[in-house]
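model this:
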Amino acid sequence: MLHYLQIENFAIVEQLKLHFNNGLTIISGETGAGKSILIDALGLVLGDRADSTVVRQGCETAEVSAVFTLPSPAFKWLQQQNLKSSHECQVRRVINYNGRSRGYINDQPVAVQILRHLGEYLIDIHGQHAHQSLLKSDIQRQLLDDTASSPSILEQVKQTYEHWKSLKTALDSLGGENRFDQIAFLRYQVQELEAFDLTTESLERLEKEHHRLTHAQKLLEHCEIALMLLDNDEGGATLSTLSKANHALEEVQQHDPKLDDIIALVENAIIQTQEAVGELRQYLHHLDIDPANLQEVQQQIATLQDLARKHHVRFNDLPAHFEKLSQQLTELENYEENANRLEAELTEALQAYRVATEALYQQRVQTAQQLAKQITTEMDKLGMSGGNLVIAVSADEEAPPTATGTDMVEFLVTTNPGHPPKSLQKVASGGELSRISLAIQVVTAQSNGVPILVFDEVDVGIGGGIAEIVGKSLNHLAQQRQVMCITHLPQVACQGHHHLQVNKTFNQKSTHTDIHLLDNQQRIEEIARMLGGVEITSQTLAHAQEMLQRSHQSAQ
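As a prediction, this is how the structure comes out:
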């Protein structure tokens, strides 16, 4: 549930701090007071798109933060994302004046997509124009699937579809009718690269040889200096000096046994120096400083670099590129064998997909019957007596596979007994469509696992006794979920457990919106205002008080 919401410099809100409780929270206020700002702020902190217009005029940033108690799925998901969290979680969003934003979960920076995904576990917002989206076939199918008893069946369809799709892509990539042209072109590319020793090791050797030849003169000069210092009788050279030192120690070795180890070390140094001198002479003898060799290596490297540019790869990626082209050529040259194998696998994958979609179809048909019955019952409560909603599910095995199966799902409704049901698009009355939409939302909200439900003026076009029924439906829903409802209807407002009032104030420099929790007397006054009239009379107040008392009694 939502415990706390803080808004700073957001739209026309300078600063706002609100605490929330379980049950049904009513949000009311004059038209244009900014009631939807609360909903917009909730949407923003949970990943809705943001731009610079949400930042209060004259401010650098806007900030919205909220504290939630996480349901188990959300808590587990955060753990999977390596985000530290307890079951109480703080979510924060900061928007700069330039439109850029930053998101945080428990003060850990996160991408906006993470906020959005977390929001899917926490809150479901039903806007006043939600019925427009309900006209879409994809939304109707999703509502049906969301209420299904076994989500794993749809997941199985998705998995079998992805497997089928990957095999089809592999088969298509074999070339089909134009494979002969592809073979000719690939063969030309492979033969062009085959002329060179294209392995990772050979390219490394070539680069090392180029580096050595480039510095050959410097190698020669320094090695000759080292040889002169190691093996020259003049100037106190190392080998000569070591031999003289060894002779001097041997002359007195008999007088002190402690010299034995020192003499052994010197003799070992003489042996190693002699070996170094021999190796160095051998190295100098074979050192190649021929400029022609350097030019040849440079030409090889230049040729390979040209090839890399021609094939649009990096120099060091030529071996992998050559191997890839060779493999593609082999697969195309063995087209029949590979195609037969893939076609067999594709047929098997399609069969597995059809089995999964058949199970999904059966589940959808069963779920559709149950869901349609529940929605029809809710429609009856909302004053559409005799109305009936039917959810038609039709399987099309000839349709191309998709991740959601091949079924067509359509919500059909009749508002008059004896008339055939029609698609929602053909329902004439906007008021009827609004009530049908509300019935669908109330029923489906009970079946999904989202703990917070927000209804933003979904009761537009409803009044009188039906409005009271709408309020009772929301009150009943709030026994299981935390529900918020923006409304202009006093019949709905009096059914709330808590009541927030939105007020807009003006001065010469700016506009402010404030929201505060009403006590019982203030609720009576607010509901009296919602009942209408330029002047709130004692009779209006008494009516408002009676409505509140009746709603409390019916809730008990």
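
Please make it C-alpha for all contacts and neighbour counts, starting now.
Will do.

Name the single longest helix found in the chain.
Using DSSP state H, we find that the single longest helix of the chain is helix 335-381.

just checking, what packs against it?
With contacts taken as 3 or more Cα pairs under 8 Å, 6 or more residues apart in numbering; DSSP states H and E, helix 335-381 sits against helix 137-146, helix 151-172, strand 388-395, helix 430-447.

Taking helix 430-447 as reference, get the angle to that helix.
For helix 335-381 against helix 430-447, the angle by axes from the mean of the first three to the mean of the last three Cα atoms, to 10 degrees is 110 degrees.

from the middle of its chain, how far away would helix 335-381 be?
Relative to its parent chain, helix 335-381 has a centroid offset of 26 Å by Cα atoms, centre = their mean, to the nearest Å.

now stretch 63-79
With Cα atoms, centre = their mean, you get 16 Å for stretch 63-79.

List the buried residues of that stretch.
Within stretch 63-79, the residues that count as buried by 16 or more other Cα atoms under 10 Å are Glu63, Val64, Ser65, Ala66, Val67, Phe68, Thr69, Leu70, Pro71, Ala74, Phe75, Leu78.

Sequence B follows; please return its structure for comparison with A:
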Amino acid sequence: MLRELSIRNLAVIEEVNVSFHRGFHVLTGETGAGKSILIDALSLVIGGRGSADMVRYGCDKAEIEAMFDLNAKHPVWTVLQQLGIEGSSDDMLIIRRELSASGKSTSRVNGQLVTLTMLREIGECLVNIHGQHEHQSLLKTEQHLEWLDLYAGDLLIERKLQYQAIFAELQQIKGNIRDLEQSTRQNAQMLDLYHFQIEEISQAALKQQEDELLLEEKQKLMYASKRMDGISEAYELLQGKRALDALSTAMSKLNDILSYDPAKLSPLFEQLSSAFYQAEDVAFQLRDYRDSIESDPELLEQIDDRLALINSLKRKYGETIPDILSYLDSIIVERDLIENRDDILEKLHKQEAAMQKQAAELAQELSHLRSHAGKKLSAAIENELKMLQMPAARFEVSLQPLLEADQSVKLNSNGMDEAVFLLSSNPGEPLKPLNKIASGGEMSRIMLALKSIFAEIDHIPVLVFDEVDTGVSGRAAQAIAEKMSRLALTCQVFSITHLPQVACMADHHYEIRKQITDERTATGVTELVHNARIEELARMLGGVEVTEKTRNHAQEMLDLAHDLKGA
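Below is the predicted model:
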């Protein structure tokens, strides 16, 4: 349930902190008092779109914070885990949303920053807001199939996922077939090109890192003479000009006097010996290296030609040798595809037929499950509508196959069906689509009936109805109030209303009122109890003037509502 809602600097609200309870809540107040702003705030908390215009004039930012108290098994905790958000040891979930005057928005869940997409995913598990504009969704037939599938339950959802995986694979196969069939004209030209490119790259017989090794070898050959001069001079200095003889003589001199001061002279002798042997080893290696140096203009020319070929291939097929070889692999595949086009097409057509059969069988199974669920849903909605003062209403889920132009069955991502909700409001009238016959009051009751049924399925803990009772009065209004009151036994229900019949049935009553202080307007929220609630109900009954008669009427309504809820 929603435990607390705090709002700062949102539209005409300066600062509001409201605590809520279990059960049925109503929000009432004069027109324009700001009732819908509370719904806007709750919408922002669950990922609704915000704008800089929503920030109170003269303020830097608007802040909304909501605290939800949820049981440990609620689905939202799984969603949080999947999103990498830490839960809470006390089963509390705190969501904070900020809107800046510059238009930027930040969101946090239990103190952790989240994206708006993540927030919407979390919010879908927490709050369902239904307003008058949502009546339009009832008129969109594409929504009807989605609702029917949700009502049908886990088995249909499981089969639908299987079907959609097969349908996606089928579409991929059909796309491959279409591409192969449409590319016939270009195939001959492309095949010639691929043959030329494959031959050109293959004849080059490229090796990994070959270009790097060739550049290194080229460097050695280009500077063979300079290397010879440098190495020869170094060798002569060590060997030819008797540098080693000098080191040998020095070693002999030190050896003659070692016995006079061994502690000091022995380390020096060892260092000199090491230097002599190292210098001697270097001299031998310099000699060997000098003897191995070759100046080979012919080899240098061959290397230049090879590098020129590699660079030419790089300009055509890739920046590196691995890129060129990768391109070679890809065009071999394309060549084989063209050369074996007929065989591949035959294989794809066989796959298509097999997948089409699988998809059709699963689509047929989905259709049977939907047909069964449609009958149950129709009966359930008719039962709900009877309780909402539409006793003669007949409701039906019409399930029809999708058809191609030639009247053959057509498959789409949802199967082979389209669902349309049909209604007959009065006896003797035929069933017709909702957009043909339903009035605003009827739409409100149909939507409330649907919400009542789906509240037991989707496990959303908070339902918000924004003036869904508009267009109804009398016994119908009372029926809507009773339905929302019963709905509040399984979830937390909020309703913005102008009808006293609805307000008196609430477990908790909040008044939204504008106040003007220092020439600034601010909206406040007050929980009404006892006499304050009677006064507000009397205002709703009598308008501007509240009389003792309207107060008595209000008290009577509350007493009757109390008895009705206790029955």
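
Now compute the TM-score of the two chains, please.
Once superposed, chain against chain, the TM-score is 0.87 (TM-score structural alignment, normalised by the length of the first structure); 552 aligned residues with a Cα RMSD of 3.7 Å.

Read off where the longest helix of the first structure ends up in the second structure.
The alignment of helix 335-381 of the first structure onto the second structure (TM-score structural alignment) spans residues 341-387.

In three-state terms, label the closest residue to Thr214 of the first structure other than its chain neighbours for me.
In this structure, Thr214 of the first structure finds its nearest non-sequential neighbour in Leu294, 6.9 Å apart by Cα to Cα, 6 or more residues apart in numbering. The three-state label given to Leu294 of the first structure by DSSP: H, G, I helix; E, B strand; the rest coil is helix.

Can you check which of the helices and strands packed on helix 335-381 of the first structure gets nearest to Ile39 of the first structure?
Across those, Ile39 of the first structure has its closest neighbour in helix 430-447 (17.2 Å, Cα to Cα).

and the next element down the chain from the closest one?
Using DSSP states H and E, the helix or strand that directly follows helix 430-447 of the first structure along the chain is strand 452-456.

That next one: average distance to aligned residues in the second structure?
Superposing on the second structure and averaging over aligned pairs (mean Cα distance after the TM-score superposition for the first structure), strand 452-456 of the first structure comes out at 1.0 Å.

Just to be sure, Ala263 of the second structure is in a strand?
No: Ala263 of the second structure sits outside any strand when classified using three-state DSSP, being helix.

Report how many residues lie close to it.
Each residue near Ala263 of the second structure was counted by other Cα atoms under 10 Å, and the total is 10.

hmm, back to that, mind listing which of the buried residues of stretch 63-79 of the first structure are in strands?
Among the buried residues of stretch 63-79 of the first structure, the members falling in strands are Glu63, Val64, Ser65, Ala66, Val67, Phe68, Thr69 (criterion: DSSP state E).

now the residue nearest the centre of the second structure: how far from Gly153 of the second structure?
Nearest to the mean C-alpha position of the second structure, by Cα atoms, centre = their mean, lies Thr117 at 5.7 Å. Distance, Thr117 of the second structure to Gly153 of the second structure, using Cα to Cα, to the nearest Å: 26 Å.

what does Ser274 of the second structure give?
87 Å.

got a list of what Thr404 of the first structure touches?
In this structure, Thr404 of the first structure makes contact with Leu154, Val157, Lys158, judged by Cα atoms under 8 Å, 6 or more residues apart in numbering.
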